[in-house]
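*Asks:* here is the input, now give the coordinates:
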Amino acid sequence: MAGKGLIVVISAPSGGGKSTVIREIMKSGDSRYAYSISTTTRVKRENEVDGRDYVFVSEDAFNKSIETGEFLEWAIVHGNYYGTSKKLVDAMLEDDKIILLDIDVQGGLEVKSHYREKALLIFVMPPSLEELEARLRNRKTDDEREIAKRLAAVPTEIECSSYYDHIVVNKVLSSTVDEVAGLIDKRYDAMMNLEDE
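*Replies:* Alright, predicted model coming up:
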C-alpha cells in the first residue's frame, strides 16, 4: 500500500446520483483521477459498455474470482454480485492516483477497514425519498419489482451512511459535484502535507 494515492468511495441509494457525480468528476480532465471499474453479474443495461461501466461476468466466473481472492470487496446487492479488483486498486495507488469507487455502503465499509486513512468515504444523499423514487422511475431501466427492491434498501443504506466521512445532499448536480470534488481535494492535500513532513 505504498504510493500517495487516495481511494474515494462514493455511495448512494440507487438513483441517488453517485454514478453521475463520478462521471462529472472524471470529465474534469484532472489526471490525478482514475475510475475503478467494478465487476458484476448484473444484466448490462442498454446504454452500458462492458469494460467501461462495469466488467460483466457470469455468476460462475464471479465465484471463481472470490475463491482466488481477487476482490478487495464484494457484495450481493439487489440480488446481483458486485466486486472491486484488489490488484487494480493497488496498482492505481502505486501510481499516486485518486481512485473513485462507485460501490454500495457494505463495500465502502470493507474498503475503509483495509485502507484506513487512504480511504475517504462520501455518501450522496437524495434530497427526499420522493425525489429518489422519481429518479428511479425516470431512468426507465428497472421494472416495478426492481424499483420496490431498491427503495426497500434505502433505510439501511442511509443508516450505514453514518459511518461515512461525509454526507452530501444531491439537490443540484453541479453543486454536488463541486462539493464532492472539494472534499476530495481537501483530503488529498492534507495527505500530501502529512507525507511531506
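
*Asks:* only C-alpha atoms from now on, for both contacts and neighbour counts.
*Replies:* Will do.

*Asks:* quick one: contacts of the longest helix along the chain?
*Replies:* Ranked by residue count under DSSP state H, the longest helix found in the chain is helix 173-196. Residues from elsewhere that reach helix 173-196, judged by CA atoms under 8 Å, 6 or more residues apart in numbering: 4, 6, 8, 21, 24-25, 120, 122, 168-170.

*Asks:* from these, which land in helices?
*Replies:* Those of those mapping onto helices are 21, 24-25, per DSSP H.

*Asks:* just the helices in the protein please.
*Replies:* Here the chain has its helices, by DSSP H, at 18-27, 59-67, 86-94, 105-115, 129-138, 144-160, 173-196.

*Asks:* ranking those helices by burial, who's on top?
*Replies:* helix 105-115 (a mean of 19; mean count of other CA atoms under 10 Å).

*Asks:* what packs against that helix?
*Replies:* strand 6-11, strand 71-77, strand 119-125 (3 or more CA pairs under 8 Å, 6 or more residues apart in numbering; DSSP states H and E).

*Asks:* any idea which residue of this protein is furthest from its center?
*Replies:* Glu197 (30.8 Å; CA atoms, centre = their mean).

*Asks:* measure that one to Asp95 for me?
*Replies:* Applying CA to CA, to the nearest Å, the value for Glu197 to Asp95 is 20 Å.

*Asks:* same question for Arg52.
*Replies:* Arg52 is 20 Å from Asp95, where distance means CA to CA.

*Asks:* from Asp142, how far off is Thr68?
*Replies:* Thr68 is 32 Å from Asp142, by CA to CA.

*Asks:* who's more crowded, these two?
*Replies:* A count of neighbours by other CA atoms under 10 Å puts Asp142 above the other of Thr68 and Asp142, at 14 against 8.

*Asks:* also this sequence, please, to line up against the first:
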Amino acid sequence: MVEAANSASNALQRRGLMLILSSPSGAGKTTISRMLLERDPQIALSVSATTRPIRPGEVDGVHYHFVNQAEFDRMVEADEFYEWATVFGHSYGTPKAQIRAGLKEGQDFLFDIDWQGTQQLYQKDQQDVVRVFILPPSIDELRRRLTGRGTDSPEVIAARMERARAEISHWDGYDYVVINDDIEACYHQVCEILHAERMKRARQTGLIGFVRELMRD
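*Replies:* Below is the predicted model of the structure:
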C-alpha cells in the first residue's frame, strides 16, 4: 500500500478514469470490486443516487445519495446523471458533477453497473470509460456458486440463472472480458487492465509539460 502511494505521488499528472465492472450474479464482480477498493488507494466507488429507502447500517452520501422521487425526476430533467434506471420500483442514477471534478484531479472511479447502465455511461463519456466484463468459467459453476450461498430459494436461483444468460449475451459490448476461474488471478488481470489504461498517453495530462522540459535540456 505504501509503495502504491509513493508511486502515485511520483507519477505525472493524469486524468482519472471510470472503471466499469459488470458480470452476472455469482461471477465475482462484488468480490473483485471490494479487493480493488481495499488495495488500491487511487480508486473510489462511484456513489449513486437512489429513491429506495435507506437500510440499517447505511450512511447517506457513503453508500448512496438518498433522494425522493421528485428530486430524482428533477435531476433527470436537468441531465445531471451519466446513467439512470428504475429497478424493482426504485430509481438509481450516477450523478455527473462529483465524478467530473474527481476525474480532472486524477481520481479513478469504480462502477458496479449492468450492461444497460454501461451503454448509457459510455455514450455520455467514451474517453473516460473502461469497460470490463467478468465471466464465470461455466454455467454449472455459476449455478454452484449461487446455490452455495444458501440464501435463495430454487425459484430465485432459476430466475438469477435466466437473467445471467441474458447478461452474458452482452459480453461483446465491453473493452475487456475476464474469466473468473480463480479470484486472485482474476483480480490481478483486472489490475493489469487498470494499470495499462492509466498509462495511456491521452490520460497522461502532465506529459506535454514534462516533454517540453526535456527538450529544453
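
*Asks:* need the residue closest to the centroid of structure 2.
*Replies:* Per CA atoms, centre = their mean, the C-alpha nearest to the average position across structure 2 is that of Phe111, at 2.0 Å.

*Asks:* which non-adjacent residue is nearest the counterpart of that residue in structure 1?
*Replies:* Superposed on structure 1 with TM-score structural alignment, Phe111 of structure 2 falls opposite Leu101. With CA to CA, 6 or more residues apart in numbering as the criterion, Leu101 of structure 1 has its nearest non-adjacent residue at 4.8 Å, and that residue is Val9.

*Asks:* quick one: contacts for the alignment partner in structure 2 of that neighbour?
*Replies:* By TM-score structural alignment, Val9 of structure 1 lines up with Ile20 in structure 2. Going by CA under 8 Å, 6+ apart, Ile20 of structure 2 touches 110-113, 118, 129-132.

*Asks:* if we use 6 Å, what do you get?
*Replies:* Contacts for Ile20 of structure 2 (CA atoms under 6 Å, 6 or more residues apart in numbering) come out as 111, 131-132.

*Asks:* equivalent analysis for Leu121 of structure 1, please.
*Replies:* By CA under 6 Å, 6+ apart, the neighbours of Leu121 of structure 1 are 8-9, 164-165.

*Asks:* I figured Tyr178 of structure 2 hits Ile134, correct?
*Replies:* If you look again at residue 178 of structure 2, you'll see it is Val, not Tyr. Yes. In this structure Val178 of structure 2 lies within contact range of Ile134 using CA atoms under 6 Å: 4.9 Å.

*Asks:* between those two, who's got more neighbours?
*Replies:* Using other CA under 10 Å as the criterion, Val178 of structure 2 and Ile134 rank with Ile134 on top: 23 against 17.

*Asks:* which residue in structure 1 aligns with the more buried one?
*Replies:* By TM-score structural alignment, Ile134 of structure 2 lines up with Val124 in structure 1.

*Asks:* for Ser161 of structure 1, see how far away its match is.
*Replies:* In this view, Val124 of structure 1 and Ser161 of structure 1 are 9 Å apart by CA to CA.

*Asks:* repeat that for Ile37 of structure 1.
*Replies:* 22 Å.

*Asks:* what's the counterpart of Lys200 of structure 2 in structure 1?
*Replies:* Match for Lys200 of structure 2 (TM-score structural alignment): Ala190.

*Asks:* before we move on, the earlier item: so for Arg52 and Asp95 of structure 1, which sits in the more crowded spot?
*Replies:* Neighbours were counted for Arg52 of structure 1 and for Asp95 using other CA under 10 Å; Asp95 has more, 15 against 11.

*Asks:* so how far is Phe123 of structure 1 from the more buried one?
*Replies:* Counting by CA to CA - Asp95 of structure 1 and Phe123 of structure 1 are separated by 25 Å.

*Asks:* wait, which of the contacts of Ile20 of structure 2 is closest to Val2 of structure 2?
*Replies:* Distance to Val2 of structure 2 across the contacts of Ile20 of structure 2 (CA to CA) is lowest for Phe111, with 24.8 Å.

*Asks:* so what's the closest one up against?
*Replies:* 19-20, 46.

*Asks:* ok, so of these, who is nearest Ala159 of structure 2?
*Replies:* Among the contacts of Phe111 of structure 2, and counting by CA to CA, the member closest to Ala159 of structure 2 is Ile20, at 24.1 Å.

*Asks:* can you pull the contacts of Val8 of structure 1?
*Replies:* 99-100, 119-121.

*Asks:* reformat these as TSV; add distance to Ala91 of structure 1.
*Replies:* Formatted as TSV, those follow (distance: CA to CA, whole Å):
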residue	distance to Ala91 of structure 1
Ile99	10
Leu100	13
Ala119	15
Leu120	18
Leu121	20
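
*Asks:* corresponding residue for Gly69 of structure 1 in structure 2?
*Replies:* The alignment partner of Gly69 of structure 1 in structure 2, by TM-score structural alignment, is Asp79.
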